[in-house]
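Novice: give the three-dimensional model of this entry:
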Amino acid sequence: MKWLKRIIIALFSLALLGVGAIAAAYFYVLPELPDVNTLKTVKLQTPLRIYSSDGKLISQFGEKRRIPVDFQNVPPLLIDAVLDTEDARFFEHHGIDPIGITRAAFILLTTGKKSQGASTITQQVARGFFLSREKTYIRKIKEIFLAIKIEKALSKEKILELYLNRSFLGNRAYGVGAAAQVYYGKELNQLTLPEMAMIAGLPQAPSAANPIRNPARAMNRRNWVLSRMLEKQNITQAQYMEATQSPITAKYHGAEINLYAPYISEMARDYLVEKYGEEEAYTGGYNIYTSIDSTLQLEAQQALRNNVYAYDERHGYRGPKAVLWTDSPLNNQDIIDRLKQTKAFQGLLPTAIISMSEQSVRVLTAKGETLEIDWQGLKWARKFISNKRQGKAPKMASEVVAVGEQVWIRNNGEFWQLAQIPEVASAIVSLDPHDGAIRTLVGGFSFHTSQYNRVTQAKRQLGSNIKPFIYTAAMEKGYTLSTLINNAPINNADTRQGTAWRPKNSPDRYTGPTRLRVGLAQSVNVMSVRTMRYAGLDMAINTLVKFGFNAEDIPRNESIALGSNSVTPLQVVTAFSTFANGGYRVEPYFVERIEDSYGQIIEQSNPTLACKPEPDQLEAATEDPFASMADELQQPTTQVTEPSCGDKDSRYAPQIISEQTAFLITDALKSVIWGGGNWSKGTGWNGTAWRAARVVKRHDIAGKTGTTNESRDTWFSGFNPKLATTVWVGFDDHSKELGRTSWNANAAKDQISAAEAGAKTAGPGWNEFMKNALSGTPEAPTTPPEGIISVRIDLATGKLSRKTDYTSRFEYFVSGTEPKEFATEAEEVNDIFIEDSTEELFQ
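Specialist: Predicted structure coming up:
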């Protein structure tokens, strides 16, 4: 009994010492223990994702790949795999597993090695969020106490959810959602049993057991996980046998970019970084939904690319990228090795000419494929001499290329052809004119070679794209579409620029008094200058500012009548949208909404609407129509696809011109495309954008060409009631001219030649895009607004006409501004005033 009492006392003393030691350890580490309640609101480091308005992933920014998942969305079989592998008694213990600790302690005592961590999933959560991974006793003590506190603060499901989303699983994948995407390109609910087992086995050795880097070790680890699942009776013997026989199918899957639109994604990234800072933007798990329409964006990118290629190729071939050999041919493997040093680019493939016949060549690609380029893909390549000169059209392949040359090729959609990297730059941007939503934005031919966003950053001279705004100023003052303006040389020069400035027409032809509609449609320079003089320089500048152009970019002289002011394509398309929406200046926007990592909307747009508010909403609609647009891209906004007057919280765009003036200018801009007169009677005439009529083949489109001096900048801006689009083409180097091309005997009959200009250089890109963008949508009828009347006028004088033949037409007027006099027979001399010409106009 004496010995028994001693043993009991000893054990009790040891127990007291143990409790005391635990208490001492607890109070020792207590000051260093963090507040586990922060796990209730923890924000996992999740990358920034940018989407189109229809949910297509455009881009992803952030070092860590993570796709947070809720516990209820994790497949039960994957949960079984994780628990069977990491913590089989997870739902039974209270943060620490005594059995596991005892086992680890026994191994430590018998071997002297800390090979068993005995960490539960809760302990791993504690370590992952609050502690380091160093193997020290003090860290283990902290881990134990934190685990106990976590179990009291959180539910088992929440703890397991944190673990599943937090664990590093290799290849920058954090959490099971990201691992499913990175290794298998799947959602969690699409994983097979062996794939789940593979992911469940990764937390302990995400690098060593990585199925991509070490497939053999990964398979052993996967099969061990499956054996644990079988042992715990979570899978059957048949499932086990089938799964263990499955091959390793993991391979790296990058972020599933559904829509490559780098310029808009960079704008969205900049917006969020400026708002939240770089670290928060890249790790906060934000999802930005832009206003971009994925279908239209793809059409815009293709149209820009095709148009740039067309310009570049009609100016000639600049030669091979390199010469790989001359006399002693390389073997195929050496050629392939050399080609692999050059990456494919925007659909251009690096290849080597390995043989040739009279009118074809054979090329070897970096993948070892042999392709044949026939004459159809070679004949365009006459020699480039300068932007203004090209060599003769080739007749044989040897006049274009030679064996041993490294050249670019591309598939143009029909066949493979010789190609080259274009040097010219371009931009295209489209808006919904009713709320300013940016539907497409392409800031250049290649983001890879230049991140310079020409839509928002490039300020270029506007050229004749300015003329609709000059005519707007005059029409607001009293001009009508039938007003006669003298198309004659200007002799009284403007001397504000320091030298005598005498503008000329292009081509240099004059027809005397001409109706305003014709002058705008044919882009007659001297008529635009006289129109501006009528409106007055101050009124013209104020009108341009009302449309959103910056006052500091507008020179105070008459040259603005021909577009000497500097603008961005975004400013231009916004201004043209005013004509499409009835006179309202909307604010362009590209951010529809921002969501946090849990899908909660934290920022919602509030766009300006192009409509009149109800009387009780007038106060909310008040806005300064002359406000600067400097912050136009800092407004987060929302998509409105149809005109709507919204509600009491809506913002309203200022109406800067009357609905009637917007309608009249729009109707005149339709003549830019469709022309006028009667061709069968010899009085027909073309507008400068007649190609658009042939390509787009719609009567609800309106537009304006634009060309600056020496063709340094070319523009086409146009719209229909649903979409406004601007295309710009030029060189980033302002000193370079777009030049001209001579007739190419190898090209089609409808080829573009002579001087580059808005209609020929920017116009084809607009035509292709708008044709495809509007395909399948009904034409909008021409519906004059209230206050517009139509009367028949004499084409020569602009006065009223009693005739109903080709010498007259119905013209629109604001009620009260229509002509009051009838033309006399002596005045009806049509051949002076109506141009019968198919010659191309260059504005």
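
Novice: contacts and neighbour counts: CA atoms only from here.
Specialist: Fine.

Novice: checking my notes, L109 in a helix, right?
Specialist: Yes: with DSSP: H, G, I helix; E, B strand; the rest coil as the criterion, L109 is located in a helix.

Novice: okay, now the spatially closest residue to E756 that is not a sequence neighbour: neighbour count?
Specialist: Leaving aside its chain neighbours, E756 sits nearest to R740 (5.3 Å; criterion: Cα to Cα, 6 or more residues apart in numbering). R740: 19 surrounding residues under other Cα atoms under 10 Å.

Novice: can you check Q600 too?
Specialist: Q600 has 11 nearby residues by other Cα under 10 Å.

Novice: cool, the one 4 residues further on as well?
Specialist: Residue neighbour count, defined by other Cα under 10 Å, stands at 17 for Q604.

Novice: the closest residue in space to it that isn't next to it in sequence sits in which helix or strand?
Specialist: Of all residues not flanking Q604 in the chain, R593 sits nearest, at 4.6 Å (Cα to Cα, 6+ apart). Assigned by DSSP states H and E, R593 belongs to strand 591-595.

Novice: and the next helix or strand past that strand?
Specialist: Assignment by DSSP H and E places the next element after strand 591-595 at strand 601-604.

Novice: the structure of the following sequence is requested for comparison with the preceding one:
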Amino acid sequence: MGDFISKLKSLSDKSGNAQAQKNGVASESVPSSSNGSQQEPDHLESTPPPATRSPLQKLSSALKLPLIAEKATAVTRLSYQDRSIYRHKRLWLGLLGLAAGGGLAWGYWSLERTLPSTDDIPKFVRRGTLTIKAADGTILQQQGPATREKLTYQQLPEQLVHAFIASEDRRFYQHSGIDFLSIGRAIAKNVVARDVVEGASTITQQLARIVYLNQEQSLKRKVQEAMMAQKINRELSKEMILERYLNLVYLGSGAYGVGDAAWVFFGKSVDQLTLAETATIAGLPPAPSAYSPLVDLKAAQERRDIVLARMVEAGYITEVEASTAKAEKLTIKPSIPKKIYSDTPYFTTYVQQQLPKYVSKEVLEEGGLTVDTTLNLPWQKKADSVILGAIKNIGPYEGFGQAAMMVIDPKTGEIRAMVGGDDYKKSQFNRATQAQRQPGSSFKTIVYTTALAAGFSPNDGYLDATYMVDGYKPRNSNRKHAGWMSMRDAIAQSVNVVAVKVLIDVGFEPTIKMAKAMGIKSKLLPTYSLALGSSEVNLLELTNAYATLANKGNFIEAHAIRRIFDRKGRVIYDASFKPKQVVDPGTVAIITWMLRGVISGGTGRPAALDRPVAGKTGTSENARDLWFIGFIPQVVAGVWLGNDDNQPTGSASATAAELWHNFMVSATKGMAVEKFAELPKLEGRKGSIKAKPVRPNSTKTGFYDPEDGSGSSSGYDGSNPNSSGGSSESSGSGSYSSGDSGSRSNESAPAAPSYQAPAAPSSAPPVNETPAPPPAVDPAPAPAEPPPPPPASEPAAPPAN
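Specialist: Okay, here's the model as predicted:
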């Protein structure tokens, strides 16, 4: 027993020495190993300090039980080591968590930086749409998935706003773009129902999806949608969010926005909707086709009742109001979306045809374009009234079934009004831009303009008598001749013989070149009948040519588009047509003065206004085409009357002039009176271009023509009172004297024989005519006289309607 106690003491001393070393106290005696080396207890390193001893350790030491204390120390040592390792793991887990959180934060920040600007929302336009506006901003037509009835927040009825909030997003005013409570509620309901019975997308999320995203069901799209919704909520007011959402949400049957839906389903505006109708529309977003009252009225009513119940839950309406609305029978009045069809179809179709000139194919395919046009809506309405009224009320009596009008601002080249026919639904053929017709005497203006530009004087005299050049015989419409007359009198009375002679003197090449410079794009044939309008043109280009004169000789291409915006509201085309001087100012002043004579004492008298007017009538062969093109400094307008099958009319160009007058009276109301340029000095005037006279193979004048019963027996012998020469005939040489009927007299036309036509009634035929065009004549002299011209060929007409 004594030996056992001694051993315990020995172990206790060892333990005490080890503890003293641990505490930094020198041991008095350290036992040695059997081999004499100093040995340190193996538990010394991990023995905790006294302050950290466990109760078991303290008890063992007090009882002097070293074995128990050692074992307790070993247990404590293991526990302490485990705790250290555990703390090490927590450190690494914390670091990993911080890294993951930082990565997520960085990723969120990076994604947020790439989010589009909310500035796009107020001006957002869907892809595939096309909006065409008049000059004053009025929408003329909208195609594709466009919102046609845009409303401001102030125009939205409060009841309508409440219905959508109750149905789609009852915590709209509380959440920050994402409603986590709604997400939880929707998940719970969907789990219980084992089906998707409720969604959790807020109104803000739906707006983000409409404007920036697609309908793809993916995690990436959901994350982007949520982030964008929060950004929208931060940067836009709740009122703006509601306004844009209620204008853009698709509600079925081609209705985009609540304004369109009210019209499409009930044929009324939003402020006229009943509570039942409002709830019906508010119930459409989740499934516009399934809940459409045009598709399934019963389903629409059931969905309406759900919306009404939610409005009661939200406190927007009472139970009584809901019950009354549920009992209301829905009266559906289907209507076509507004502006899907144009009230100015000829013009808007022309605009669409012009778009490829200004934007690429890719941009057109993407769509979302808004086009600002040049159309003056009040003028367009008046033009429609004048032309359609004439077709209906005058056409049956005067033999024309179609008509067209073109109105241009000569200072800008902008097309301000366009009428292409009587009924676009029956015929989409635009007679203002597509119909190629003979302009008749209205083309004489270009012939005389060319002659004046070449230095001719309006007082130069020409012999109006029977005349044949290279087998071609121009005839005046009244089959009479007036003898020697000035160019000014000849254009005022629309004398055909003189016009042909002027063309011969100035030449085919300069005349055609002048016509092209003034705006004529159609092919012009170098024939004698060109002077009388035998080459076909369309109303747009002929009116554009006259606009060049109204703009002091500056050509600006007629156009209908001012600006084009892409779907984000950026300007991608801005019209910038620069004027080009193609006719010298002196020539413009003289021809304008001559054309004013057409109005004051010639064939254009019905077009007279309370201000200076210049213009010219035109009638093609057999009165197939009736024209009047007239202008004041601020406006130029052209009128055409005729038949699609090219049949003759029984009317005259005076009717066209009268219609021009009727339109212009309205268009110029309140418009300042501008004067034309002063007439320049005529003596010693030099031309700005060079004439290239035609050299005919043969000419003959002053002969008796049995076809029109005229010649020297008509009361005038054909002699020039200002020269000793009489009528003459030239053959083969291509030259002729100043007294020959094929040339002008350099002296002013005598006053006595100058023909002054008496005022004719408006029903009388005009004194102009375009005979059948002969074959083209080579300006160079030919060795032999050409054969007689063939019969006139009928011009191509648009398809009959």
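
Novice: TM-score, when you put one on top of the other?
Specialist: Remark: TM-score between the superposed chains equals 0.64 [TM-score structural alignment, normalised by the length of structure 2]; 597 aligned residues with a Cα RMSD of 4.4 Å.

Novice: follow-up on the earlier one: superpose on structure 2 and give me the mean offset of the strand holding R593 of structure 1.
Specialist: Here the mean offset of strand 591-595 of structure 1 against structure 2 after fitting is 2.5 Å, by mean Cα distance after the TM-score superposition for structure 1.

Novice: what residue in structure 2 is paired with the residue nearest to Q604 of structure 1?
Specialist: In structure 2, the residue paired with R593 of structure 1 according to TM-score structural alignment is R563.

Novice: what sits against that match?
Specialist: By Cα atoms under 8 Å, 6 or more residues apart in numbering, R563 of structure 2 lies in contact with V371, D372, T373, V571, I572, Y573, D574, A575.

Novice: which of these are buried? Put it as a PyMOL command.
Specialist: Selection of buried members from the contacts of R563 of structure 2 for PyMOL, criterion 16 or more other Cα atoms under 10 Å:
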select buried, resi 371+372+373
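
Novice: same list (the contacts of R563 of structure 2) but as CSV, adding distance to I178 of structure 2.
Specialist: As requested, the contacts of R563 of structure 2 are exported to CSV (distance: Cα to Cα, whole Å):
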residue, distance to I178 of structure 2
V371, 37
D372, 38
T373, 42
V571, 34
I572, 36
Y573, 39
D574, 41
A575, 45
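
Novice: closest one of the contacts of R563 of structure 2 to G615 of structure 2?
Specialist: T373 (27.0 Å; Cα to Cα).

Novice: could you measure from the nearest residue to L230 of structure 1 once chain neighbours are set aside over to I99 of structure 1?
Specialist: Once flanking residues are discounted, L230 of structure 1 sits nearest to T236: 6.3 Å by Cα to Cα, 6+ apart. The spacing between T236 of structure 1 and I99 of structure 1, counted by Cα to Cα, to the nearest Å, is 27 Å.

Novice: ditto for A425 of structure 1
Specialist: Applying Cα to Cα to A425 of structure 1 and I99 of structure 1 gives a distance of 70 Å.

Novice: more neighbours: the two, which one.
Specialist: Neighbours were counted for A425 of structure 1 and for I99 using other Cα under 10 Å; A425 has more, 19 against 12.

Novice: which ones are touching the more buried one?
Specialist: Contacts of A425 of structure 1 by Cα under 8 Å, 6+ apart are V308, G444, F445, V729, G730, F731, D732.

Novice: buried subset of these, written for ChimeraX?
Specialist: Here is the ChimeraX selection string for the buried members of the contacts of A425 of structure 1, based on 16+ other Cα under 10 Å:
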select :308,444,445,729,730,732
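
Novice: for the helix or strand I79 of structure 1 falls within, name the packing helices and strands.
Specialist: Using DSSP H and E, the element containing I79 of structure 1 is helix 76-86. Judged by 3 or more Cα pairs under 8 Å, 6 or more residues apart in numbering; DSSP states H and E, the packing partners of helix 76-86 of structure 1 are helix 193-200, helix 215-231.
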